[in-house]
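A.B. asks: Give the three-dimensional model of this entry:
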Amino acid sequence: MVELERFRVAVRTWVAAGVEAPAAAEVARELVARVATVVLVEGVSDRSAVEALAEMRGRDLGDEGVCVVPMGGAMGVARYLRVLGPQGLGARVRGLYDEAEEGFFRRGLEQAGFGAGLSRSAMESLGFFVCVADLEDELIRALGPEGVERVLAAERDLDKFRLFQNQPAQRGRPVERQLRRFMGTTSGRKAHYGRALVLALDPAGVPHPLDGLLPSPRCSPR
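C.D. replies: Next up is the predicted model:
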């Protein structure tokens, strides 16, 4: 687990600083052979959800060598893919992205040598899955508004949500949109509920992009 964290930090530093981070690049090159799969996600809330899914399924991503890397947004995905992909470290890479960011991921994959003229289904076959419109929407649909409200109640946030619903800007909006907006109103709330909502799912009702994202548990570090 310590090595996966070192690898994650090294890759993020290398991507951010480029040739000005030779030490980080060297660490990443040293550790990549011990990483079975890198899972690229846009932010920390997505990472929380992916790691919660592994927990729900009794999987230890550290033992499996699966490193979930939040990129801090989709615009940098091309740089990550150049560092990690066939033209760089040659790591096995998968990813999760929002529908609005599909163009960034498609161009990044094509530029990094994963293929040309990639369709959404071709990207999925490479292990890159789209959330419509984003992961919060996928989870809200999977649980239903009442299911999400039960999670809010368990987390002692339901009264706060009721007050939020009463705000003039929220009145009359569909409850699904209110829930999605509520989760983004306080720092750290999206990451907290990324985990809590996943753990509340029926194991048979995991949204498709999240369900398909993790590699087979048979994968192990090279």
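A.B. asks: drop to CA atoms for contacts and neighbour counts, all remaining ones
C.D. replies: OK.
A.B. asks: count of residues packed around E176?
C.D. replies: By other CA atoms under 10 Å, the residues close to E176 number 17.
A.B. asks: hang on, it packs against E146?
C.D. replies: No. E176 is not in contact with E146 according to CA atoms under 8 Å; the separation is 10.0 Å.
A.B. asks: Spell out the secondary structure type for S187.
C.D. replies: With DSSP: H, G, I helix; E, B strand; the rest coil as the basis, S187 sits in coil.
A.B. asks: Show the contacting residues for V66.
C.D. replies: Residues near V66 by CA atoms under 8 Å, 6 or more residues apart in numbering: 4, 35-39.
A.B. asks: In the residues you listed, find the pair that's most separated.
C.D. replies: Using CA to CA, the pair of these lying farthest apart is L4 and V39, separated by 11.9 Å.
A.B. asks: Touching, L158 and E149? I think so.
C.D. replies: Yes. In this structure L158 lies within contact range of E149 using CA under 8 Å: 6.6 Å.
A.B. asks: quick one: the strands in this structure?
C.D. replies: 37-41, 66-70, 93-98, 128-131 (DSSP state E).
A.B. asks: Second chain to compare with the first, below:
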Amino acid sequence: MDTGSADDMAPLRDAVIACAADDAGEARRLVLTLAADVGLRAVVLVEGESDRAAVEALARRRGRDLAAESVCIVPIGGATSIRRFLDVVGPDRLDVRLGGLVDRAELRFFRHALQDVGLGLDGFFVCDADLEDELIRALDVAGVESVIGAQGELGKLRTFERQPSQRHRSQADRLHRFLGTHSGRKAQYARALVDALPLVRVPRPLDDLLTYVGRRLEE
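C.D. replies: From the prediction side, this is the model:
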């Protein structure tokens, strides 16, 4: 069976997202065709692009090529969309392993949707409060500021910190808010923060997800 490459997974990921938005017969047939073409073995559902970027960055650091392992990482655009995506890739649709990351505050959406398709939370790992918080704690404030400096945005951070609305917040909270201040920045820093982490300090949910996917594919 052929395994996927990085180029193979983008059309499949896009097709899954499109099918979740408009469950037409043609869209579902395209997902099934592309899944067969790449020999799909697992789907990782994450809330957003920054989560996908972090998983992919850690996989690279661990010497893993998830696309070559026929694993597709799909950002679902927020936890409330999980039901629509399970209707595309769940056990009644594709015979693949499922896993993912979920923010603690959104756990109820995942739990209920997974129960409705006969699954539990096995393979879904909870970030407290979200992945950005996990990464900031793992690197600590000084480490995150160092990464921001390496990205050439330390001046922007200092300007952001001086805003009246930020003065009462902790520095960790300000960093969290800074990472999400414009489109694309969360994914940019998800990659950069993971790349900067000592591997012994990788947040447990992220590490556990990657371990789970590897273990499941060996079974």
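A.B. asks: follow-up on the earlier one: shared neighbours, L4 and V39 of the first structure?
C.D. replies: Common contact partners of L4 of the first structure and V39 (CA under 8 Å, 6+ apart): 66-67.
A.B. asks: still on that earlier bit, make CSV out of the strands of the first structure and add distance to L53 of the first structure.
C.D. replies: Converted to CSV, those look like this (distance: least, CA to CA, whole Å):
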stretch, distance to L53 of the first structure
strand 37-41, 13
strand 66-70, 12
strand 93-98, 14
strand 128-131, 15
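A.B. asks: For H208 of the first structure, find the nearest of those strands.
C.D. replies: strand 128-131 (8.4 Å).
A.B. asks: quick one: contacts of that closest one?
C.D. replies: 94-99, 102, 120, 123-124, 137-138, 209-210, 212-213.
A.B. asks: Show me how to select, in PyMOL, the buried members of those.
C.D. replies: Listed next is the PyMOL selection for buried residues among the contacts of strand 128-131 of the first structure, using 16 or more other CA atoms under 10 Å:
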select buried, resi 94+95+96+97+98+102+123+124+137+138+209+210+213
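A.B. asks: which one among the contacts of strand 128-131 of the first structure gets closest to E55 of the first structure?
C.D. replies: L210 (13.3 Å).
A.B. asks: What's the match for R92 of the first structure in the second structure?
C.D. replies: In the second structure, the residue matched to R92 of the first structure (TM-score structural alignment) is R97.
A.B. asks: for V27 of the first structure, same thing?
C.D. replies: In the second structure, V27 of the first structure lands on L30 (TM-score structural alignment).
A.B. asks: how many other residues sit next to its match?
C.D. replies: 16.
A.B. asks: Give the buried residues for stretch 13-27 of the second structure.
C.D. replies: Judged by neighbour count (16+ other CA under 10 Å), stretch 13-27 of the second structure contains these buried residues: 13, 15-20, 27.
A.B. asks: Figure out the length between the terminal residues of it.
C.D. replies: This stretch, stretch 13-27 of the second structure, spans 12 Å end to end (CA to CA, to the nearest Å).
A.B. asks: Could you report the neighbour count for H182 of the second structure?
C.D. replies: H182 of the second structure is flanked by 9 other residues according to other CA under 10 Å.
A.B. asks: ok, the counterpart of it in the first structure to K160 of the first structure distance?
C.D. replies: Using TM-score structural alignment, the partner of H182 of the second structure in the first structure is T186. From T186 of the first structure across to K160 of the first structure, the span is 11 Å (CA to CA).
A.B. asks: And for whatever residue of the second structure lines up with A78 of the first structure, nearest residue in space, chain neighbours not counted?
C.D. replies: Counting by TM-score structural alignment, A78 of the first structure lines up with R83 in the second structure. In space, R83 of the second structure comes closest to A113 once its chain neighbours are excluded; the distance is 5.4 Å by CA to CA, 6 or more residues apart in numbering.
A.B. asks: residue in the first structure matching the one you found?
C.D. replies: Matched to the first structure by TM-score structural alignment, A113 of the second structure sits across from G108.
A.B. asks: With E49 of the second structure instead?
C.D. replies: Checking TM-score structural alignment: E49 of the second structure goes with V44.
A.B. asks: OK, contacts around that match?
C.D. replies: Going by CA under 8 Å, 6+ apart, V44 of the first structure touches 70, 72, 191.
A.B. asks: Nearest spatial neighbour of the match of V27 of the first structure, chain-adjacent residues omitted?
C.D. replies: A15 (6.8 Å).
A.B. asks: Quick check: the gap between the residue of the second structure most remote from its centre and R158 of the second structure.
C.D. replies: Most distant from the centre of the second structure: P164, at 32.1 Å, with distances by CA atoms, centre = their mean. Applying CA to CA, the value for P164 of the second structure to R158 of the second structure is 12 Å.
A.B. asks: what's the burial count for the nearest residue to G72 of the first structure once chain neighbours are set aside?
C.D. replies: With CA to CA, 6+ apart as the measure, G43 is the residue that lies nearest to G72 of the first structure, at 5.1 Å, once sequence neighbours are left out. Around G43 of the first structure there are 18 other residues, counting by other CA under 10 Å.
A.B. asks: next one: the one 5 residues further on
C.D. replies: By the criterion of other CA under 10 Å, S48 of the first structure has 20 neighbours.
A.B. asks: wait, it sits on A191?
C.D. replies: Yes. With contact defined as CA under 8 Å, S48 of the first structure counts as touching A191 (5.8 Å).
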